[in-house]
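**Student:** got a predicted model here, sequence first, then my questions.
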Amino acid sequence: MDESVLERAEEILGHRFQDRSVLELALTHASVSESRLSSNERLEFLGDAILGQVVCEMIFHRFPRMLEGEMTKIKSSVVSRRTCARLARRLGLDKLLDMGKGMQMHPELPPSLAAAVFEAVIAALHIDGGPHASRRFIESIIEPVIEQAAQSGHQQNFKSVLQQHAQQVLGVTPSYRVLDEKGPDHAKAFKVAVELDGLLFPSAWGQSKKQAEQEAALNALTELGVIQPNDDGEYMVVRKESDS
């Protein structure tokens, strides 16, 4: 492998390798290796485990009030193949992968291979520089990804976001009032509004109480300026619980 490729990889990773052979292995696809044992597949396996552990610890400490189910959703998004592939491309690692000529004909590296090289270099860092080296790299790259995943996930659980904001910032607990019901028992719709410290926010309809409460929580969060829609129409948190 060309020395310039290895030097570029070291620059991206922020680590000077004592043993460049492990870095070269991380950048070697099975299509150009004598056997699968001399490709990056084993390093991908190890890197996946290391990434998962560090991400779990980051989520655990970043969100001390978050329930297990919500943490699992964030973790699944952050360590997904899609996310790893996106990070590999953003860093330029996909351009450094040594692979067969047939694979090089593709205009863009397939997501599975881009994700694999991302996980493989994490393992290479871990082997050459120890846990500190791999953790430092992961934390520097993944922290904003975790924040984004957490904010995106909130669109599915507006009640949780509202409760955290109300309790931590306003010092009150939200309540939900059913204002109206329509339809037969087997297909009833509910009109619900959030009440915070005597203030009633705009109501919302839903095909179940749970759905109506989520929509009502969304209305309250929007009124409070805690969330707003982005260009894709997804709601993002714009004011964190600790903001004044």
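**Tutor:** Everything's here; your move.
**Student:** CA atoms for contacts and neighbours, from now on please.
**Tutor:** Noted.
**Student:** contacts only, for the residue most central in space within the chain.
**Tutor:** Central residue of the chain (CA atoms, centre = their mean): Val78, 3.1 Å from the mean position. Counting by CA atoms under 8 Å, 6 or more residues apart in numbering, Val78 touches Val55, Cys84, Ile142, Val145, Ile146, Ala149.
**Student:** if we use 7 Å, what do you get?
**Tutor:** Val145, Ile146, Ala149 (CA atoms under 7 Å, 6 or more residues apart in numbering).
**Student:** out of these, which is most surrounded?
**Tutor:** Each of the contacts of Val78 was scored for neighbours by other CA atoms under 10 Å, and Ile146 scores highest at 21 neighbours.
**Student:** grab the nearest non-local neighbour of that residue.
**Tutor:** Nearest residue to Ile146, sequence neighbours excluded (CA to CA, 6 or more residues apart in numbering): Val78, at 6.3 Å.
**Student:** quick one, helices of this protein?
**Tutor:** Here the chain has its helices, by DSSP state H, at 3-13, 20-26, 41-62, 68-78, 81-91, 101-104, 111-129, 131-153, 158-165, 209-224.
**Student:** before we go on, here's another structure to hold up against the first:
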Amino acid sequence: MALHGSLEPDLQHHQVSKAAEGGRKAPDTARLEATLGHRFNDKALLATALTHMSAEELRLASYQRLEFLGDRVLGLSIADMLFRRYPQSEEGDLSRRLADLVRKETCAEVAQSWNLGQFMRLGDGEILGGARKNKAILADACEAIIGAVFIDGGYEAARALVERGFGERLMKPVRPLRDAKTALQEWAQGKGYPTPTYSELGRSGPDHAPVFMVAAKITGLEDAEARGPSKRLAEQAAAEAFLKREGLWNDKPEGDNV
């Protein structure tokens, strides 16, 4: 028993070392390039796009700058694709579709379809913590890959990559709106605006039947006001008024304006 106890720390250290080694070794990215449909002229760009900030002890640059660029390239590419695919759609519907396609959850799904996790360069703790399946990390890496392809091959190469990765999702119906406040928040995020806020402007009526006046606010845009029998319902009404004013909400069934 004493011998087993003395060996256990060494065994644990060996397991950690083996896991860390997997993050330190430069992966064979030929399979990944085949999956992406893009062969990099500058392999260092691809290596950087696959390097998480936790691996900075390797003295390698992380994907953060490429992620920043890729996020913008993704948005432009998706907007371009939507504009061509839905020539009859109004701006509001296109904006909702755009927000749905560029959200982190969608990027993570695309990264998983590319098997990005197995190619990531990660720090010891992240490897042991299961970061190769972490959706936030995968979403960031997806955007970094798009940014790297943009630098390596230009906009058309990046747009082609986005079309291969996101094209099927482009054809799916936009997610149903759960409620006006959620819809307004998703639209604001997709457009790069701050999160909407709500302020109570006044209250009237008797105690047993109050009427609340609420304003929906997004910095840089005009407020929208509405009334409701409770503060919660008044906020929903204000959000709906905001969406209707921006042409993002109507009473027709989902997809009628496509």
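**Tutor:** On my side now, so go ahead. Model, not experiment: these values are computed from the prediction.
**Student:** which residue is the nearest non-sequential neighbour of Arg20 of the first structure?
**Tutor:** The shortest distance from Arg20 of the first structure to any residue other than its chain neighbours is 7.5 Å, reached at Leu6 (CA to CA, 6+ apart).
**Student:** how near is the counterpart of that neighbour in the second structure to Glu105 of the second structure?
**Tutor:** Under the alignment (TM-score structural alignment), Leu6 of the first structure pairs with Thr29 of the second structure. Distance, Thr29 of the second structure to Glu105 of the second structure, by CA to CA, to the nearest Å: 24 Å.
**Student:** what number of residues lie near the match of Leu6 of the first structure?
**Tutor:** Neighbour count for Thr29 of the second structure, taken as other CA under 10 Å: 18.
**Student:** just Phe40 of the second structure next, same as before
**Tutor:** Other residues near Phe40 of the second structure number 17, with proximity taken as other CA under 10 Å.
**Student:** how about Ala2 of the second structure?
**Tutor:** Residue crowding around Ala2 of the second structure was assessed by other CA under 10 Å; the count is 6.
**Student:** repeat for the one 4 residues further on
**Tutor:** Burial of Ser6 of the second structure is recorded as 10 neighbouring residues (other CA under 10 Å).
**Student:** how about it, what's its partner in the first structure?
**Tutor:** In the first structure, no residue is equivalent to Ser6 of the second structure according to TM-score structural alignment.
**Student:** sec struct for Ser6 of the second structure, please.
**Tutor:** Assigned with DSSP: H, G, I helix; E, B strand; the rest coil, Ser6 of the second structure falls in the helix class.
**Student:** how about Glu225 of the second structure?
**Tutor:** Secondary structure for Glu225 of the second structure, judged by three-state DSSP, is strand.
**Student:** that one reaches Ala216, doesn't it?
**Tutor:** Yes: between Glu225 of the second structure and Ala216 a contact is recorded at 6.3 Å, counting by CA atoms under 7 Å.
**Student:** tell me which of the helices of the first structure lies nearest to Glu241 of the first structure.
**Tutor:** helix 158-165 (5.0 Å; CA to CA).
**Student:** what comes up buried for that closest one?
**Tutor:** Counting neighbours by 16 or more other CA atoms under 10 Å, one finds that the buried residues in helix 158-165 of the first structure are Phe158, Lys159, Ser160, Val161, Leu162, Gln163, Gln164, His165.
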